Structure formats: structure tokens, C-alpha cells
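Participant: Model the structure of this input:
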Amino acid sequence: GLQADIEAIGQAGAHAAIACTAITVQSSQQVFGFEACAANLVKAQATTVLADLPVSVIKSGMLGTTDNITMLTQLFADAII
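Facilitator: You can find the predicted model right below:
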């Protein structure tokens, strides 16, 4: 998940700034469970990154809940100039 994203983004010469949407219980082969982060926590992470760094690309993975999907959709729509 996040570790693979960070490594791949770094290999592409970019800097990964992460907003964690869920914590997983997983091995290298299988996901055994997860707990989604609350939408307000994900929003706080994302708005902090957007305020701190120039963002050219947004990559999403498992968002965890429909609340996170809805909140991030609105946040990103508002952030696009």
C-alpha cells in the first residue's frame, strides 16, 4: 500500500506526501483487515499537504469509506484552479 506507493513515486523522481485513509493488517501476500480513518482526520491530513507543497498529481488507493470518498471528491474539486 503506502510503502509501495512511496517507493514507486520516489523511483519516478517525485516526492510522495501521504494522507493515510486506512490502517491495514496485511502480509506481503494478503490483506487480513483494515480500519478506515475518520473523514475529518483524512481531510486534515490532505489540507495540510495541499497548503504545504505544490501538488501536481493525486494518486488514491483504498479510501476506506464512502464518507472519505465524498469528502475528498469535494476537497479536490475545491482545490482545482
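Participant: going forward, measure contacts between C-alpha atoms and count neighbours the same way
Facilitator: Noted.
Participant: Now do the strands in this protein.
Facilitator: Using DSSP state E, the strands of the chain run over residues 22-26, 31-36.
Participant: helices and strands around the last one, which ones?
Facilitator: In terms of contacts (3 or more Cα pairs under 8 Å, 6 or more residues apart in numbering; DSSP states H and E), strand 31-36 is packed against strand 22-26.
Participant: To check against the first, give me the structure of this:
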Amino acid sequence: MERRELILLFIHDYTTELSIAPTFREVGGGVGLKSPATVHEHLTVLKDEGVITYIEKSSRTLRLTDKGKKRVANLKDGEKWRT
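Facilitator: Coordinates of the predicted model:
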């Protein structure tokens, strides 16, 4: 699974379990990235793809878009087939 797919799944699971959005730092910790710049780079690409949204320099504003929710559902369906 690609790193960005792991990030999407992490955002989904974190938000579902805790009812709040993760911080960029929490995303990094959740998927094994230590550099905040690398986390920001991945999140920027995901935002450009239209699967997440967030407000720059604002904490806990990460959200999956409808397109992102569909991608997560597809990823989770794929996991079921692999097991």
C-alpha cells in the first residue's frame, strides 16, 4: 500500500474513533513519517487530488472530501479481498 493511501486510512480511522481530525504531526506519527515537511508534502498532494481538505496554519482541520471517502471505502474493500 502506498504511503498516501496509508495517510488517507489513518485520517479516516482517527477521525472515526476520536471524532476530531488529526494534526499533521499525528498523521506523521501514525504512518511512520518523522519529518513535518514530508507529511505536509503528502497532504498537499492529497489536497491537490481533491481527496482531503484543510486550512493552512490551522490545527485539526483535515477532512476527507466525498472523493476521499470513496477512495477510503475502495481501499478498505481491497483489504477485505487480501485477507
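Participant: Superposed, what's their TM-score?
Facilitator: Here the superposed chains carry a TM-score of 0.34, computed using TM-score structural alignment, normalised by the length of the first structure; 43 aligned residues with a Cα RMSD of 3.5 Å.
Participant: Give me whichever of the strands of the first structure is most buried.
Facilitator: Neighbour counts (mean count of other Cα atoms under 10 Å) averaged over each of the strands of the first structure peak at strand 22-26, with a mean of 14.
Participant: Using JSON lines, lay out the strands of the first structure together with distance to Gly10 of the first structure.
Facilitator: Converted to JSON lines, those look like this (distance: least, Cα to Cα, whole Å):
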{"stretch": "strand 22-26", "distance to Gly10 of the first structure": "21"}
{"stretch": "strand 31-36", "distance to Gly10 of the first structure": "24"}
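Participant: Can you give me every residue that contacts His40 of the second structure?
Facilitator: By Cα atoms under 8 Å, 6 or more residues apart in numbering, the contact set of His40 of the second structure is Phe24.
Participant: Please identify the buried residues of the host helix or strand of it?
Facilitator: Per DSSP states H and E, His40 of the second structure falls inside helix 36-48. For helix 36-48 of the second structure, a neighbour-count test (16 or more other Cα atoms under 10 Å) marks 39, 43, 46-47 as buried.
Participant: Turn those residues into JSON lines, columns for distance to Glu17 of the second structure.
Facilitator: Shown next, in JSON lines, are the buried residues of helix 36-48 of the second structure (distance: Cα to Cα, whole Å):
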{"residue": "Val39", "distance to Glu17 of the second structure": "21"}
{"residue": "Leu43", "distance to Glu17 of the second structure": "20"}
{"residue": "Leu46", "distance to Glu17 of the second structure": "22"}
{"residue": "Lys47", "distance to Glu17 of the second structure": "22"}
